[in-house]
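Q: what's the 3D shape of this:
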Amino acid sequence: MSDTLTPSGKAPRRRRGRKLRLLRALGLILGAIVAIPLVLVPVYGFVPPVSVPMLERHLTGRPVVRVWRDIEEVSDRLKAAVIMSEDGQFCRHHGVDLSALRTEIDNFLAGRDTRGASTLTMQVARNLFLTNSRSAVRKALEVPLALYIDLVLSKKRIMEIYLNIAEWGPEGQFGVVAGAEAAFGVVPDALSWERASLLAVTLPNPLVRRPGRPGPGLRRVASVIEARTRQFGTRAGCVAPGRALAL
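A: Next comes the predicted model:
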């Protein structure tokens, strides 16, 4: 009897063993995914990071143009215009705009169009650790990452990273130095109101929008952001602690 039972008993054990090995492998993968941001975010407090889109272009043989620039060497007008254009509550929230996020969730559940509700910190999280694919999973991952980034890094450093990893042109221009040079042939420490606003409104779609050759529509949007920044730009003071923004 034992001769007939033993083989049949081994098969379930082998299947259980395979399942356990698979679960362990998945656990290790998930652990690595969680550990990478936990380790790298504190390091990025003083080391210039490289974004996922930069790596994707490099691995596929496409050019990447990025020159790191200290935030103090970037025009205050541009910093304020980016905040007014992309995330007006940047200095007030803790990485996630909960009010905007609740509205997005309500719209999603009701089947209405969603606008994204991505804060600058969430965009930094996506660029550093995720992909640009539009999905509910990616958005869900952005939230805890953004909260962690805001907890570990200062607003000034988050903005500095954003300005240096944001895609600012269709030919691999990353960061404000490459963006300002490609659009206007200038360095980003001395930008007029018009140029600062045009660069800021390019960010939602840098592969299509051309700040150096703006059409009427882009000029109108830039004018709105310029007016908003002139009026409310001092709300961006968290990126220049200890001094007033030179607007």
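Q: alpha carbons only for contacts and neighbour counts from here, please
A: Fine.
Q: show me which helix runs longest in this structure.
A: helix 2-43 (DSSP state H).
Q: gap between that helix and the chain center?
A: Counting by Cα atoms, centre = their mean, to the nearest Å, helix 2-43 is centred 33 Å from the centre of its parent chain.
Q: next helix or strand past that helix?
A: Going down the chain from helix 2-43, the next helix or strand is helix 52-59, by DSSP states H and E.
Q: tell me which residues in that following helix are buried?
A: In terms of neighbour count (16 or more other Cα atoms under 10 Å), helix 52-59 has its buried residues at 52-54.
Q: and what of stretch 89-97?
A: 89-91, 93-97.
Q: make JSON lines out of those residues and add secondary structure.
A: Below are the buried residues of stretch 89-97 laid out as JSON lines (DSSP: H, G, I helix; E, B strand; the rest coil):
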{"residue": "89", "secondary structure": "coil"}
{"residue": "90", "secondary structure": "coil"}
{"residue": "91", "secondary structure": "coil"}
{"residue": "93", "secondary structure": "coil"}
{"residue": "94", "secondary structure": "coil"}
{"residue": "95", "secondary structure": "coil"}
{"residue": "96", "secondary structure": "coil"}
{"residue": "97", "secondary structure": "coil"}
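Q: just to revisit the earlier point, ok, so of the buried residues of helix 52-59, who is nearest residue 38?
A: residue 52 (16.5 Å; Cα to Cα).
Q: ok, which stretches of this protein are helices?
A: 2-43, 52-59, 76-86, 98-109, 120-129, 136-152, 155-165, 175-184, 193-202, 216-232.
Q: next, format the ones you listed as CSV and append distance to residue 209.
A: Shown next, in CSV, are the helices of the chain (distance: least, Cα to Cα, whole Å):
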stretch, distance to residue 209
helix 2-43, 31
helix 52-59, 18
helix 76-86, 15
helix 98-109, 25
helix 120-129, 19
helix 136-152, 24
helix 155-165, 17
helix 175-184, 11
helix 193-202, 6
helix 216-232, 8
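Q: one more, so I can put them side by side:
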Amino acid sequence: MMRRIFRCIFKTLLWFVILSLSLVLIFKWVPVPITPLMVMRYLETNSQKSIYHDWVAIEDISKDLQLAVICSEDQNFLEHKGFDFAAIKKAFDYNKKGKRLKGASTISQQTAKNVFLWPQRSWLRKGLEVYFTFLIELCWTKERIMEVYLNSVEMGNYVYGAEAASKFWFKKSVKKLTKYEAAAIAAILPNPRVYKANPASEYIQSRKQWIVRQMRYFGPLEYRVKHDEQ
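A: Presented below is the predicted three-dimensional model:
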């Protein structure tokens, strides 16, 4: 009996690994058509509102927006392997001192969550987030992670991805965003259903100015190519 149970568990885990790895490898090249969050938001609307989502290649996404998101969300994105342990420790120490939670999710972790998992917090989801983050860091380049992130992240009410957000907030293609417009979109990412990139509130305006300063300090954005893909 126990042997049968263990065999069943082993087969389930094996198929999960095979299917998840296959999905990660497919999305290494194929655009992500839809995410679990998009489905949930669509069901919430009772089909009365449209979901705005347009996939564009990384070459057609403003470098300023790519840099603005890194400076806003994860300044060690190009250096870490999916997890910023210094930021995690800092967040843990911060949370012990006060009641307000401060997160330390990297862009890689957010990408794993957005593409493969559901939004509600739980230990199961967090564990799967770690697993998928490890997989995408292993199989994808940093540039691909950024491409998928910027095409799947929520950037407004029912607005997903950089192209849809650029058209929604500034009536232009994401390729034509100015530095300050890119910073405005990056500034709303912590809570895109509440904050507005345009017109910007006083808080978003100050955050936008901070992001632009960080962009200047950061310098030009250059992705490293993995050795096996050179």
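Q: superposed, what's their TM-score?
A: TM-score for the superposed chains, counting by TM-score structural alignment, normalised by the length of structure 2: 0.85, backed by 222 aligned residues with a Cα RMSD of 2.7 Å.
Q: of the helices of structure 1, give the one that comes closest to residue 241 of structure 1.
A: Closest among the helices of structure 1, once you apply Cα to Cα, is helix 155-165, at 7.8 Å.
Q: read off where the closest one ends up in structure 2.
A: Mapped onto structure 2 using TM-score structural alignment, helix 155-165 of structure 1 spans residues 142-152.
Q: after superposing, tell me the mean distance of the matching stretch to structure 1.
A: Between stretch 142-152 of structure 2 and the corresponding residues of structure 1, superposition yields a mean separation of 0.6 Å, by mean Cα distance after the TM-score superposition for structure 1.
Q: roughly how far is that stretch from the heart of the chain?
A: 7 Å.
Q: same check on stretch 149-162 of structure 2?
A: So, by Cα atoms, centre = their mean, the centroid of stretch 149-162 of structure 2 is 9 Å from its chain's centroid.
Q: in it, which residues are buried?
A: 149-162.
Q: what of stretch 69-79 of structure 1?
A: Result for stretch 69-79 of structure 1 [16+ other Cα under 10 Å]: buried residues 69, 71, 74-79.
Q: ok, residues contacting it?
A: 156, 159-160, 163-164, 176-177, 188-193, 196-197, 199-200, 229, 236, 239, 245-247 (Cα atoms under 8 Å, 6 or more residues apart in numbering).
Q: in structure 2, point out the residues matching that stretch.
A: Using TM-score structural alignment, stretch 69-79 of structure 1 pairs with 56-66 in structure 2.
Q: how far is the matching stretch from where the chain is centred?
A: Worked out by Cα atoms, centre = their mean, stretch 56-66 of structure 2 lies 14 Å from the chain centre.
Q: then stretch 193-203 of structure 2?
A: The answer for stretch 193-203 of structure 2 is 20 Å, by Cα atoms, centre = their mean.
Q: go on, stretch 150-170 of structure 2?
A: The answer for stretch 150-170 of structure 2 is 12 Å, by Cα atoms, centre = their mean.
Q: what separates the first and last residues of it, distance-wise?
A: Using Cα to Cα, to the nearest Å, one end of stretch 150-170 of structure 2 lies 16 Å from the other.
Q: what is the equivalent residue in structure 1 for residue 216 of structure 2?
A: Residue 216 of structure 2 maps onto residue 230 in structure 1, by TM-score structural alignment.
Q: please apply the same query to residue 111 of structure 2.
A: Under the alignment (TM-score structural alignment), residue 111 of structure 2 maps onto residue 124.
Q: just give the nearest non-adjacent residue to residue 177 of structure 2, would you?
A: residue 62 (6.4 Å; Cα to Cα, 6 or more residues apart in numbering).
Q: please report how far the one you found lies from residue 27 of structure 2.
A: In terms of Cα to Cα, residue 62 of structure 2 sits 22 Å off from residue 27 of structure 2.
Q: sorry, back to before: got the angle for the longest helix of structure 1 vs helix 120-129?
A: 120 degrees (axes from the mean of the first three to the mean of the last three Cα atoms, to 10 degrees).
Q: what is helix 2-43 of structure 1 packed up against?
A: If contacts are counted by 3 or more Cα pairs under 8 Å, 6 or more residues apart in numbering; DSSP states H and E, helix 2-43 of structure 1 sits against helix 136-152.
Q: and the helix it packs on, how far out from the chain middle?
A: 10 Å.
Q: that one vs structure 2, mean deviation?
A: Relative to structure 2, helix 136-152 of structure 1 is 2.0 Å off (mean Cα distance after the TM-score superposition for structure 1).
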